[in-house]
Each structure stands twice: as structure tokens, then as C-alpha cells.
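Asker: Got a predicted model here, sequence first, then my questions.
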Amino acid sequence: MLSNLLAILPLLLTLVLALWLRRTLVALGVGILSGALIIAHFDILQSASYLLEIGVKQFYSQDAWQWWHLNVLMAMLLLGSMTQLLARSGAVEQFGDWLYRRIRTGRQARIGVVLLGWLVFIDGIFSCLAVGHVCQPLSQRYGIRQTQLAYLVDSNASPLCSLLPFSSWGPYVMALLAGLSFLPVSALEAFIEVALSNFYAITTLGLSLIVAWFGVGFRPIEKALLSAEPVEPNLTPSQGNPWLLAIPMLTLLCASVGLTLWSGAQQVSSWDVSAWLAKADIGAAMRDACLLSTLVTLVLLMLSGRSIGKLLADLAHGVRMIAFAIAILLCTWMIGAVIQDLGVASLLASWAKLYLSPSLLVAGMFLLCAIMAFATGSSWGTFAIMIPIGGEIAHNMDASLLLPVLSAVMAGSVFGDHCSPISDTSVLSATSSGCLPHDHVVTQLPFALIGAGAALVGFQLVNLSVATLFVWCGVIGTALGLLALLIRFYPPWVSARSQTN
């Protein structure tokens, strides 16, 4: 019992400090250090050696470079540099001037953030970085709070990726599903079936649309506080150049999709797109797409008359701006390694086998995976552990509940990751949107709990063999009912109708 308590202690310290001190980096550091001390039996030298070892392993392990981590970091540096180039050169401001004729209200701007998130669907981290950075200046122009922007960015990143087989999540999850020898259908068919019953992800996307349309949940920024309040000039068609921003973004999107498919096609002799995606090198494609779009941005700005000295200063500023997010991401990876070595996730999974009742299997699996993902800050880590274990439990208890249990694993993992203060997507959504991770987590939590409540009802109804139509009626009704109650009784939740919609 004492060993179990010690294993969970670093997680508890990290989560409590993250919510109490509002300093995610400090909380992560304490969690990493305490975990290292426990693993090394409180030997200082061994703890230091262990920390050095897991730090190096994030980049080089088992005689091989860890290209996924390296590519993500390079993509972050390039995206941070590119967005600062666009912001400091006035490209975003010019795009806003051009957009003024087409987006005249806060509602249209919020919907635009959601739609951009849908367009940049290829990866959760990628979406959080790209959409947050690009939309931050525009959100200020139209009075969208930074916490609201972070919510819209985060809610249309991982939840969307978990539903799409052609995102970076698809091949990873399908590889895990393919490892289940008792799976009654192909891995792709199973992924689609699981996605169609991922009540949390689907509800979250729906809630983000409601928030974007009605503006509920966030007080509008007072006009006097807007840093870039749009004026009412007599705009001429020549004012505002959208291409300085549009061309780099289109390059980023097209290159991401094209390079992903190309990297997979090089490994497969057939014309099967799903096989291309399964073999694609998402990290390298993301890195190369960011590099290409950054180079395009530099060329466009040079042609527009910006000096090389200013461009270099913009690049340096971009690196400085993204350094904090990189530091937190590195700590997130390290604490993930500590958690794995402590065996926390396996401990929680073993408790499930002992205490889950067959009549509560699906809903219970959702809650268990939510706790694991919240504690670890990793949906992918929870997938890796709980898809095989959850599948095995369902297969032994009731084979007919296999796919619903796998849906619950996916949904619970996304929910836990979505509201965890140590999740990389939570942190990146906040930093790319210009707000503190703590503020983002706190303001997103009510929406996440609404989605979780609706999903919990849906999974329990599935466990009771209720017809699909009535299950979805229960999910939608629960979500709308909880949203209405929060708007009615929770004072900070006000509609944006007090300003022009």
C-alpha cells in the first residue's frame, strides 16, 4: 500500500501545485524531481543520474535519435518564428484590414477560429500551435478573450483528431487496434465504429460551435480594453493585403497534407491512401511543412520591402516567445517517463480489473481512462496502455461490448487530456493563444465537464443496450441541459449578446 501511495505522490504534487501556484513549469519540475527521488530510493546522486538519463532519452535512445520529439521541437521553433514574422511585419494586421469587410462581428470571428481548426486537422499539437498563434492578433481585433480563443483552439484540435483516421492519430490508434487478435473487424473499420461512438469528442466539437455562435461562457472584452479596436474607416479595395498571411497559411496546410501523403506513399507500392497514412512520417512532414512555410514567409516579406535586419530580429523574437512552451513540453515528456517508470498507469489499470462491475463496464472504463489521462497529461499514453487492457477486459466480460469499451477508452483519454494542466495540448493551446495554462484549464473545465457528463450518460445507456437513437437523444439532451443550467446559475457565464454579435 505504501509503495502505491509513493508511486502516485509525484502526480498528486504536480496536479496540486499546477492548480494552486498557477505555475505549470514549477509544478512539473517538482513532480519530476520527486518522482526521480522515489525511483532512486531517495539517493541524490542516483536521482541526478536518472534525470540525466530520461532527459537524454527524449532525444536519443536505444542507439537511435528520437525523431518524433526532435521534429516536434523544430516545428514549434519554426512556427513560433513564422508567426512572429507575420505579426511583427504587419502581415496579420493587413489581413485583419482586408478581413474587416468580410468579418464584421465577434460571432463571425469566433466561427472563423473554429473553421480554421477544422482545416488544420492533421495533428493535435500542430493545430494548437498554428491556429492559436495565427488567430491571436485577430481575436484581439474582434474582442475575443484569450481564454476563449484557447478554448476554441483546444476543443477543435485533439477531439477532432481522435475522430479522423487520416489525422496523425489514426495510424497510431489503428496500430493498437490491430494488435487485438479478437477484434471482429479490420482496424480501420474498428476505428470508424469507435469514432462514431466517441460521445465526448463529438459533444466537445458541438459545444465549441455553440460557444462560437452565441459567445456563452466568456465575458466579452470591454471596447476600451481592446488593443486593436477596429475603426470605421471608409475602406478602399487597396487597403489590406491578405496574401502576406494567406499564402504562408495555405502553404502550411497544403504542405502538411501533401508531405504526409508523400512520405507514406514512398513506403507503399499500392494506391491505398489509408496505407499511405499508416506508413507516413507525420513528424518529418510537420517539420518540413513548417520549414517551407517559414521560407515562403521570409521571401514574401523581403519582396514587400522588410529589411533583412528586421527579419532576423523577428526570427529571434519568435524563438524567445516559444521558448517557454518548449520548456514546458520537455518537462511534460520527462514527467511522462517518470510516471511510466513508477508504474502508475498499470496500477490504475489493475484496479479496474478488480473493482469494475460488468453492468458499469463502459462508463467505468470512460472514468478510469479520464483519470489516467488527467493524471499523466497524455491521451496517447493512455491509449497505449488501456486499448489492449480495456479490450481484454471487455472480451472476457462481454464480447458484445468490445467496441463500446474501446470508444470509452478513446473518449475518456481525450477528456482527461483535454482538462489536464500538464497536457501538452492544454499548455500549447494556452501559450499560443496568449494566456496562462492555469487560466485556460480553469475556464475550459466547465465545458469539458459538460461533455464528460453527456458522454457518461451515453456510455451507460450503451452498457444497458439502449437503441442508438435514444442513446444520442440522451447525450444531446444531457449536454444541452447542463449547458443551460450553467448559463442560468453560474454568474461568470454570460452571453456575448451584450456586444454586437
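Answerer: That came in fine, so what should we check first?
Asker: okay, CA-based contacts and neighbour counts for the rest of this
Answerer: Noted.
Asker: Give me the distance from stretch 84-94 to the chain's centre.
Answerer: 25 Å (CA atoms, centre = their mean, to the nearest Å).
Asker: measure Asp314 to Leu86 for me?
Answerer: For Asp314, the distance to Leu86 equals 9 Å [CA to CA, to the nearest Å].
Asker: Between those two, which has more neighbouring residues?
Answerer: Leu86 (24 against 21; other CA atoms under 10 Å).
Asker: so where does that one fall, helix or strand?
Answerer: Per DSSP states H and E, Leu86 falls inside helix 67-88.
Asker: Okay, buried residues for that helix please.
Answerer: Neighbour-count burial for helix 67-88 flags 68-88 (criterion: 16 or more other CA atoms under 10 Å).
Asker: okay, pairing it with this:
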Amino acid sequence: MSATTYGAWSLLPLILAIGVAIKTRKAIIGLFLGVWSGGAIYRYFDGVDLAASLFSGVGLPSYEPLNIVVGIIIAGFWGSIDALQWISESVGESVFNMQIILLVLFLGSAIAMIWKLGGTLAAAEKVTEYVDSKRKAGLAAWLMGIGLFFDDYANAAIVGTTMKDISDELNMSREKLSYIVDSTAAPVSTLALSSWVAFQMSMINTGYEATDIPASEVPSSFLIFIKSIPFNMYSILAIVMVGIIVVTQRDFGAMLSAEHRARETGKVNGEKAQPMQDIKGELGEPIEGAPRMLRTFFVPVLVLLGVVTVGAIITGYEPGRTLREILINANYIFTIVVGSFAMVGSTWYYAYFYDYMSVGESVDTSVKGFKIMLTPLTILVLAWTIGSVVEQLGTGEYVATYATMVLTPETLPIVVLLIGSFMAFTMGDSWAVMAVLTPIAVPLAWELTASHTMVAVVVGATFSGAIFGDHSSPVAPTTVLAATFTGADLIDHVRTQVYYALTVVAVSTVLLLTWGYGSPIWGRSIWAAVALLLVGSVLLTGIVYFLSGWDARRKNISATVTNHETHSLEAGDD
């Protein structure tokens, strides 16, 4: 059935999933209800038709109101069957999803082993000798996130695991660390050489294939990607925003309240928070009497990075390829899975070599590491499923149908940005949004302007929307994993991050509009977009200072970490 079949009802599963998750703080319940309601809506017409057939089959008169009531009941039962089928298929039909599950389980095992060996505490104690302030801890996490550009999942896992205990020692809220990790991982991956870039380039090719341009005149997808970077404004400015927040130590919105709580009470998570993982609570204290050695933390991490680096070269190699082509075509997810397995192996080696744990005890600890990851894995599976639901109901197509009714070269990038944002928010899958929207946006840009630069603009806008929607959605895998590896509550992470994400996307929208309507002055210049990014960075700095000062005065607390107040925040202060 087409998207218009379900109309506005196609929005209900997402509204239900997000609303229930936020209200109850139970993301699993919200997501399951969203999936089930999607199944019921999907089967509504079938249910009504079946009800009418049942009545006529037994010789009873068919009344439309009765058919609808009975049809809804049938659709509810039928939809639950579809929901369970979609949940099964979200794992069973996707090699990528299965690889992510293995990755999360192996990383959980490695985290558990490193904790029991005392490596986590050893690293925290050592690093805090140098990283002795929240600013330094934030800068360390930010710079690590930028450096680990090859994959967003590995980025979140390594930075979150490395910095969690260090930031706890400095009373940085888990919400703040999750924001730094999440708002660096995906944006940097979409800009640098990574698996993302290879995928994005393939989508650009697909978009050009949908135009009437002769193949001989289609430019290099890599060239269009490079040109699109200045117009991927949300991703660039999201990274800049993290730097501004970290350096200035100013916060606003729910994050200001979270940081005040952590600073004044030492509680890095809120009273009602349900952390995605609790290492100490699940595993207890590290092995008694075992010396805390830095090698038991850093060597496993280096093993992971080393295997990923070598694996990227091996999986991306083909005769005649340059190093850049090898890195672009590498199978990063597979190599990270192998690397995480090797990471677990290195922890087992230390446990055996130093006689800290028997093989049986190492197995038990690894299994406990698996258990720590069961909640985030459940949320991930349901998040993938809700993406399938909105795809079945045509939610993105429904929104796009109305949004594309009025288009001009000036407004096209904004429309693409907003559609991509909504689709990513509902589907929780940046790649799916890029796959659906890029082949639509590229032909539209070409038809309106016959300009390859304009194609690059909408490509950048598509990527920006996909990342922003990802950052705002509690059903996005990167959002779930950022909260998981930093030990934060998922809803608290989304609630605090969204203030910053909305600020960045608002500035990005203004910049894209300025670039579009300023074309009589500077034409379709890429350098004008670069200059506007600098303006956007300054604008974001001013906004942070203004909003942090205003919000701090409103809550009667300090806007920075330099002062210590005794005011106790009320529940509604956010």
C-alpha cells in the first residue's frame, strides 16, 4: 500500500513509542507499544475486510460501524503477530545488525574483564593525575572522539569506556559525557574517511542514476562528496558546539541542571535514572589484592585499534587500489567485531598470565558482561524494528509528499534538511534516511538548477538532517550506544542533548537560508558556505553564553563550574 493509505496514522507508532518512553522512563515498553501499534495500523484495512467477510459468511447483515469495531480488534491481534515477525526479521535478515549485536556483546565482555582486573580504576587514577578538571576531561573525550573517526560505534565504545570513570572522579554528569561522545562520534564519521563515506558516495551515485544526465557527464561521487562537506553544516557545527561547551564550561537547559546536580551532590546520574549499564553493581569490586596495572586497560584497547587498522587494510585491499580507496572500501564493522573479540582474548591472557582468574572465572565474568548489555541490545532490536514499521507505513514518504509541494532553489536545502531530520528521528537510522532521501534529493536539485554544486548542497543537507534526527531520537542506535558505554540513562541523555542539537540545527538552517538567498551576491560559491560556517561558530558561541547566563539566572545557580552554590534544583527546573 502507498504512504497515503495510512496518512497521519503513520505517525502514531513513533509518537506512542517516544511519548511512553519519556513518560515512563521505560524505553523498552514505549518501543514495543510503538511496534505493536504499527502492526495494528498496518492490518486495519485487512481487519475490517475480514470482519465484513465473517458477518456475510454466516448470513448476518454487514454494518459499517460494527465492521470497524470488530476490524480494529482483529487488527490488534493480527498486528501483534506482524510485530513479532518484524522484531525477528530486524535481526535475522540483516548481517549488519547481527554484527552489531556481536560487537556489543564482545565489548560488554571486555569491559567486564577489564573492570575485574582493575584496569578501569588504574586508568582512572593515572589519567586524573593529568586530567584534573572537567574542562580537561571534556577536551580529552572530544579530541579522542575526533581522532576515532573510522566508525561511530567503536568511537562511542572506546571513548565512553575510557572516560566514564575519569569523568565520575571529577563529578561530570553522565549526561554530559554521553553528549560529548554522541555528538562527536557520528558527525566525525560522516566527514572523514570511514565506512560512512563509502556508503554516502554510493548514495550519490544512485541519485545521479535517477537523473537524465549521460553517464559520461556524471561527476565523480568523491568530488561531489568533498563539495558537500561545507553544506553538511549540522555535523560540522555539532562538533564545534561540543568544543564550545567543553572549553567555556557553560551549559543551558536540562544539561545545566544535570551538571549542577553532579557538582553539588556528586551524583553523576539523576535520582530516577536507570543507567544502561552499571558495571560495579553487576560485577562487584575488582579482584581483591590484584595490583592495578595500566596495561590491563590500555593493551586491550590498543589490541582493538590494531586489529581494526590491519583489518581495514585487508578487507579494503584489491590490486591497484590506492590507500584512500582501500580505507574507503574497508569492511569496518566486520573488523571491529574481530577486534572486539581479540580485545576479550587479551583480557583473558592477562587474567591467566598473572593468575588473577581461572579460565572458568574468566568465562563467568565474560557472561556477566553479556548480561550487562541485554537492556541496550533489547532497545537496539526494538529501535531497528520501529524503523521497519515506519517504512512499512510510509511515514517518511507521507511527510515528504507535503513538504515538497513548494520548492525553490533557495528552500530546497532546508526542505531536504527538515525531511531528513524527521525521517531519522522516526526511523532511528541515519543510513536508511540517506538511502531513501539522497536518490530523491539529487534529481530534484538537478531539475531545479541543472547545477552540480546544488546537488552537493542537497547531499550535505541530507547528511545533516540524518545526523540531527539521529541525535534527537531515543530509538537511534548511536544514541543508545552512547548512553550504554557512558553508563547514562537513555532518556536523560536524549533530554539533555536535544537542547544542543536543536540549537545547532537552528543555526544550520539559518546559514543554509542565508547561503541560498544570498546567491545574487556570491552565486553558488562553496567558499561562501565555508565563511558562513565560521559565522555559525561565532554565533553558537554567543548563543551558549546568552542562554547559559539566562538559564542560570532563572534557576538561581551558576552558569559555570567555577562557583559552588547550595540551591537545590526543583523537579521542574529544566
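Answerer: Yes, it's here. Predicted, not measured: the structure shown is a model, and the values here were computed from it.
Asker: Kindly provide the TM-score of these chains.
Answerer: Once the chains are laid over each other, their TM-score by TM-score structural alignment, normalised by the length of structure 1 reads 0.90; 481 aligned residues with a CA RMSD of 2.2 Å.
Asker: So for structure 2, the centremost residue is which one?
Answerer: When CA atoms, centre = their mean is applied to structure 2, the residue found nearest the centroid is Thr478 (3.0 Å).
Asker: what's around Asn396 of structure 1, how many residues?
Answerer: 10.
Asker: Give the equivalent position in structure 2 for it.
Answerer: If you follow Asn396 of structure 1 across to structure 2 using TM-score structural alignment, you land on Glu447.
Asker: Now check structure 1 for the residue matching Ser537 of structure 2.
Answerer: In structure 1, Ser537 of structure 2 lines up with Ile476, judged by TM-score structural alignment.
Asker: Contacts only, for that match.
Answerer: By CA atoms under 8 Å, 6 or more residues apart in numbering, the residues touching Ile476 of structure 1 are Thr203, Ala454.
Asker: distance from the host helix or strand of it to structure 2 after superposition?
Answerer: Using DSSP H and E, Ile476 of structure 1 sits within helix 468-489. Helix 468-489 of structure 1, aligned to structure 2 and superposed, deviates on average by 2.5 Å (mean CA distance after the TM-score superposition for structure 1).
Asker: With stretch 446-454 of structure 1 instead?
Answerer: Once fitted to structure 2, stretch 446-454 of structure 1 is off its aligned match by 1.3 Å on average (mean CA distance after the TM-score superposition for structure 1).
Asker: what range in structure 2 matches that stretch?
Answerer: Aligned by TM-score structural alignment, stretch 446-454 of structure 1 falls on residues 499-507 of structure 2.
Asker: Off-centre distance for that stretch?
Answerer: That offset, for stretch 499-507 of structure 2, works out to 15 Å (CA atoms, centre = their mean).
Asker: next one: stretch 8-18 of structure 2
Answerer: Worked out by CA atoms, centre = their mean, stretch 8-18 of structure 2 lies 20 Å from the chain centre.
Asker: excluding its backbone neighbours, what's nearest the equivalent of the residue nearest to the centre of structure 2 over in structure 1?
Answerer: Aligned counterpart of Thr478 of structure 2 in structure 1: Thr425 (TM-score structural alignment). Distances taken as CA to CA, 6 or more residues apart in numbering place Ile125 nearest to Thr425 of structure 1, at 5.7 Å, with adjacent residues excluded.
Asker: Surely that neighbour and Val427 touch.
Answerer: No. Assessed by CA atoms under 8 Å, Ile125 of structure 1 is found out of contact with Val427, at 9.9 Å.
Asker: Contacts only, for the match of Thr478 of structure 2.
Answerer: Per CA under 8 Å, 6+ apart, neighbours of Thr425 of structure 1: Gly124, Ile125, Cys128, Asp154, Ser158, Asp417, His418.
Asker: once aligned to structure 2, how far is the host helix or strand of it on average?
Answerer: Element membership for Thr425 of structure 1, per DSSP H and E: helix 424-433. Mean deviation of helix 424-433 of structure 1 relative to structure 2 after superposition (mean CA distance after the TM-score superposition for structure 1): 1.3 Å.
Asker: ok and that helix relative to helix 67-88, angle-wise?
Answerer: 20 degrees (axes from the mean of the first three to the mean of the last three CA atoms, to 10 degrees).
Asker: quick one: what's aligned to Asp101 of structure 1 in structure 2?
Answerer: Actually, residue 101 of structure 1 is Arg rather than Asp. Arg101 of structure 1 maps onto Glu129 in structure 2, by TM-score structural alignment.
Asker: er, Leu149 of structure 1 actually
Answerer: Leu149 of structure 1 maps onto Leu177 in structure 2, by TM-score structural alignment.
Asker: Number of residues surrounding that match?
Answerer: 29.
Asker: any idea what Gly258 of structure 1 aligns with in structure 2?
Answerer: Using TM-score structural alignment, Gly258 of structure 1 pairs with Val310 in structure 2.
Asker: packing partners for the helix or strand harbouring that match?
Answerer: Here Val310 of structure 2, judged by DSSP H and E, is contained in helix 295-316. On a contact count with 3 or more CA pairs under 8 Å, 6 or more residues apart in numbering; DSSP states H and E, helix 295-316 of structure 2 meets helix 119-127, helix 323-329, helix 332-353.
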